[in-house]
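only the shape, not the letters, is given here:
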């Protein structure tokens, strides 16, 4: 009965939206000091141990991307919250604001994140919103800041979570926790964890594979929090050899956030401009990044 009683919540009056939005916990804002503290600790330790985990230009680029995202997300959060409330008000199976609903919301959110992530590697249009995260050639905690400023386009793939009827506050807290979870997996210092943990969660070991540019590692381990999605959908790869980080054609201007964000769009426009016929042009926009890279290699050999 407790489970059934959570459904059938009243609509949120528009005049109360700002109050509800302001009451939602700012989890990421609270966590920012701790995140920078651990980055500093990792940076100092790696320097003292003469580890090549940090590169000055890449670190500046990652921090620049992160600061830009903080500014952009502040503005976008308001629009998305209004949209989440609008969806919440039109679905007939609205859930009350109960904190235990965070658990099913998180699991379903992560399921959608898995497919969002997988699509981002499958079509160049969406890859352009994600490639910034993979462009770093060094793996450290600042890579978690290395997120594209246009990644918010992918919010459309998370609409099913909102349509499920979760309260907007639950939806936004879930999103923030999911983002924070991905901070700690971007490190070389945490090696393999106990087997049951590696089997369920996207650990540093599992996620290092995802950032590897070797053929066996490309397009593997898409899970954001839970790695069992990859096991279910046959995209799992165990960490076997040291990953070579970066993309197949590493970028120049490693400290320039604008270049990191938009270099793929510039390449896409150039490819479309020189392609003959609409079919070929569409291929360079929506084709698989791997197939496009192979097509370019073949063209260069010809």
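That came through fine. These figures come from a predicted structure and were not determined experimentally.

okay, CA-based contacts and neighbour counts for the rest of this
Noted.

and residue 292, how far from residue 277?
If you measure residue 292 against residue 277 using CA to CA, to the nearest Å, the figure is 16 Å.

quick one, which of the two is more surrounded?
residue 292 (18 against 9; other CA atoms under 10 Å).

would you map the helices across the stretch 51-200 of the chain?
56-90, 102-122, 124-127, 131-134, 159-163, 168-181, 195-200 (DSSP state H, counting those that start in this stretch).

ok, structure two:
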């Protein structure tokens, strides 16, 4: 029988539970491994007397991570229904072939770059991502700091689903992409071989992304591959020691509710106070940097026009 990649049969929606059981729960399997390496890093940090961890912030990271696992589990079935519906809608459905994981992963990472970049350039999406940047210490628990409302960004990945990849491939790709980002959140891995640094988002490359200095802000968005940043002009090598956190750091470091929703709350308050639809939209979709500058001018009593 000749090989055929496209033209796979539709998946009956009443089979969604069967498909769900067929998707390996890679993240759940990986949790004990992640906790093991996190514990090792904590112990080594303690005995070396390095300031890579802070008690309240670590508690906050763990609580945020646990909440994210619960939210992800609760939404999984709904997202799977969406993926199967899209899969059935298009005529170029791909058969379940595990080698399609590679092109799916590369394409997925391309859209991840843009989703990540937009999450820094527009405040609405920044509110779904700031959780990850609010830590002032860089360690493996930072990888747990994933927003409870980050799944809104599924909209950025719908083009991948519409390309016809099997839903199982799509979900496995997502899990691997999330897990890849665990190991890059550490101070203990410095520079890797040049070819690795050139292709992948290594700890060195990703430390830059978490920097609050001017030269590091909005740089190195790549999740797995850093060459997207090289192509689109957002790459910055690690130079001076990175100062972590956001430009205005949060006070409640152990409260997962505050960590997740403080920016959303501030945005709603800014929109409520703003006069005119243009300014309200600016406070929703404007650049977080420009919004911060605008608010500083207001606090200083200056009158400033809304940036175009």
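Received it, and whenever you're ready, just let me know what you need. Because the structure is predicted, anything quoted here is derived from the model rather than measured.

that older thread, any chance of the helices of the stretch 51-200 of the first structure in a markdown table, plus mean neighbour count?
Output for the helices of the stretch 51-200 of the first structure, formatted as a markdown table (neighbours: other CA atoms under 10 Å):
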| stretch | mean neighbour count |
| --- | --- |
| helix 56-90 | 17 |
| helix 102-122 | 19 |
| helix 124-127 | 22 |
| helix 131-134 | 23 |
| helix 159-163 | 17 |
| helix 168-181 | 19 |
| helix 195-200 | 13 |
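
got these as JSON lines, with distance to residue 215 of the first structure columns?
Formatted as JSON lines, these follow (distance: least, CA to CA, whole Å):
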{"stretch": "helix 56-90", "distance to residue 215 of the first structure": "24"}
{"stretch": "helix 102-122", "distance to residue 215 of the first structure": "14"}
{"stretch": "helix 124-127", "distance to residue 215 of the first structure": "17"}
{"stretch": "helix 131-134", "distance to residue 215 of the first structure": "15"}
{"stretch": "helix 159-163", "distance to residue 215 of the first structure": "33"}
{"stretch": "helix 168-181", "distance to residue 215 of the first structure": "27"}
{"stretch": "helix 195-200", "distance to residue 215 of the first structure": "22"}
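
identify whichever of those lies nearest to residue 271 of the first structure.
Comparison of the helices of the stretch 51-200 of the first structure against residue 271 of the first structure by CA to CA identifies helix 124-127 as nearest, at 11.7 Å.

compared with the second structure, how much does the closest one deviate?
Here helix 124-127 of the first structure, set against the second structure after superposition, deviates by a mean of 0.4 Å using mean CA distance after the TM-score superposition for the first structure.

so what touches that helix?
Identification of contacts with helix 124-127 of the first structure by CA atoms under 8 Å, 6 or more residues apart in numbering yields 119, 120, 121, 154, 284, 285, 286, 287, 288, 289.

who's in contact with the third one?
Contact analysis of residue 121 of the first structure by CA under 8 Å, 6+ apart lists 127, 219, 288, 289.

now the fourth one
Contact partners of residue 154 of the first structure, counting by CA under 8 Å, 6+ apart, are 116, 126.

ok, it to residue 145 of the first structure distance?
Using CA to CA, residue 154 of the first structure is found at 17 Å from residue 145 of the first structure.

please apply the same query to the last one.
Taken as CA to CA, the spacing of residue 289 of the first structure relative to residue 145 of the first structure amounts to 23 Å.

and what of the third one?
Residue 121 of the first structure sits 19 Å away from residue 145 of the first structure when distances are taken as CA to CA.

wait, what's in contact with residue 86 of the second structure?
Residues 161, 162 are the ones in contact with residue 86 of the second structure under the rule CA under 8 Å, 6+ apart.

one more: residue 160 of the first structure?
residue 112.

what residue of the second structure matches up with it?
The pairwise alignment with the second structure assigns residue 160 of the first structure to residue 159, based on TM-score structural alignment.

where's its match relative to residue 41 of the second structure, distance?
Taken as CA to CA, the span from residue 159 of the second structure to residue 41 of the second structure is 38 Å.

swap in residue 237 of the second structure?
In terms of CA to CA, residue 237 of the second structure sits 25 Å off from residue 41 of the second structure.

cool, and residue 282 of the second structure?
Taking CA to CA, one finds residue 282 of the second structure at 42 Å from residue 41 of the second structure.

what's the answer for residue 12 of the second structure, then?
Residue 12 of the second structure is 46 Å from residue 41 of the second structure, by CA to CA.

compare the two (neighbour count), which wins?
residue 41 (19 against 11).

tell me the contacts of that one?
139, 140.

also residue 20 of the second structure?
Residue 20 of the second structure neighbours (CA under 8 Å, 6+ apart): 77, 80.

same question, residue 182 of the second structure
34, 140, 143 are the contacts of residue 182 of the second structure under CA under 8 Å, 6+ apart.
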